[in-house]
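Q: Got a predicted model here, sequence first, then my questions.
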Amino acid sequence: MKYTGQCHPPLGPVNDPVKIGNVLRPVADVDAAMRFYIGTFGVAMKFVDGDRYAALDAGGTTSALAGPTAEQGPHEVRAVARDPWGNTVVIYGPR
């Protein structure tokens, strides 16, 4: 299917641009991923929670790196799973 630039069914008019505040990226090694993104793209570190989670400032959007295990950390309870299509799903909430 070729993208035509139109939604079916059509959506109403869009008055304000979308702002994405947080993008979560599951990673096998939070420390290695953090060093890669900081070294490669020059993003700034906002917050690190051990080997469980790191938040990077990607110019107004938080790029969050989440470790691979379901875990209770000092700030959250989190589970990582894959849907039937292979997409990673992360469910988390405050502790």
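A: Nice, I can see it.

Q: okay, CA-based contacts and neighbour counts for the rest of this
A: Noted.

Q: in what helix or strand does the spatially most central residue of the chain lie?
A: Centroid check for the chain by Cα atoms, centre = their mean gives residue 24 as the closest residue, at 0.9 Å. With elements taken from DSSP states H and E, the one containing residue 24 is strand 22-26.

Q: Alongside the first one, take a look at this:
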Amino acid sequence: MQSVDLGQLDLGQVIYPVREMEPCVAFYRDVVGLQLKFRDGDRWAAFRAGAATFALAPGAGAAGAGATAAFRVADLAAFAAALAARSPSPVPAIARGAHELTLTLADPSGNAVILYQPLAKPAG
């Protein structure tokens, strides 16, 4: 059996199941601020997410069945302020963890979305 170097694998995309495409496309484009790069009606929507693609596809039943996308931002407080100006819903408070600041949202289909800013590592 040939060995595969897993260090050569790059995440290509994350796909979220959605109940209704249009409100979710609007949420990720207009509220979260991702750039829509491709849309195929109600069958598929793909957004630029750094080197990867964040995509939406029709899904049966409940969303959020196991996967959560986390988007790294340079300044979470500034991002949260801009988000509050774009969001029709109140923006939750930023939580401080041991290694990062996080802001957790839910899209119109109930999928969790985490925005995070790593905390500076202590010297030494």
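A: Looks like it arrived, so ask away. From a predicted model like this one, the values you see are computed outputs, not experimental measurements.

Q: Report the TM-score for the pair.
A: TM-score of the superposed chains, computed with TM-score structural alignment, normalised by the length of the first structure, equals 0.52; 62 aligned residues with a Cα RMSD of 2.9 Å.

Q: and the strand holding residue 24 of the first structure, which residues are buried?
A: 24, 25, 26 (16 or more other Cα atoms under 10 Å).

Q: Show me what the first one lines up with in the second structure.
A: Read that as residue 24 of the first structure. In the second structure, residue 24 of the first structure lines up with residue 15, judged by TM-score structural alignment.

Q: Could you grab the helix/strand/coil label for the closest residue to that match other than its chain neighbours?
A: The spatial neighbour of residue 15 of the second structure that comes closest, neighbours along the chain excluded (Cα to Cα, 6 or more residues apart in numbering), is residue 55 at 4.6 Å. State at residue 55 of the second structure, reduced to three classes by DSSP: H, G, I helix; E, B strand; the rest coil: strand.

Q: same question, residue 62 of the second structure
A: Strictly by three-state DSSP, residue 62 of the second structure counts as coil.

Q: one step back: and the aligned partner of the residue nearest to residue 15 of the second structure in the first structure, how many neighbours?
A: Here residue 55 of the second structure is matched to residue 64 in the first structure, going by TM-score structural alignment. By other Cα atoms under 10 Å, the residues close to residue 64 of the first structure number 22.

Q: likewise residue 57 of the second structure?
A: The number of residues near residue 57 of the second structure, taken as other Cα under 10 Å, comes to 18.

Q: how far away is it from residue 19 of the second structure?
A: Using Cα to Cα, to the nearest Å, residue 57 of the second structure is found at 9 Å from residue 19 of the second structure.
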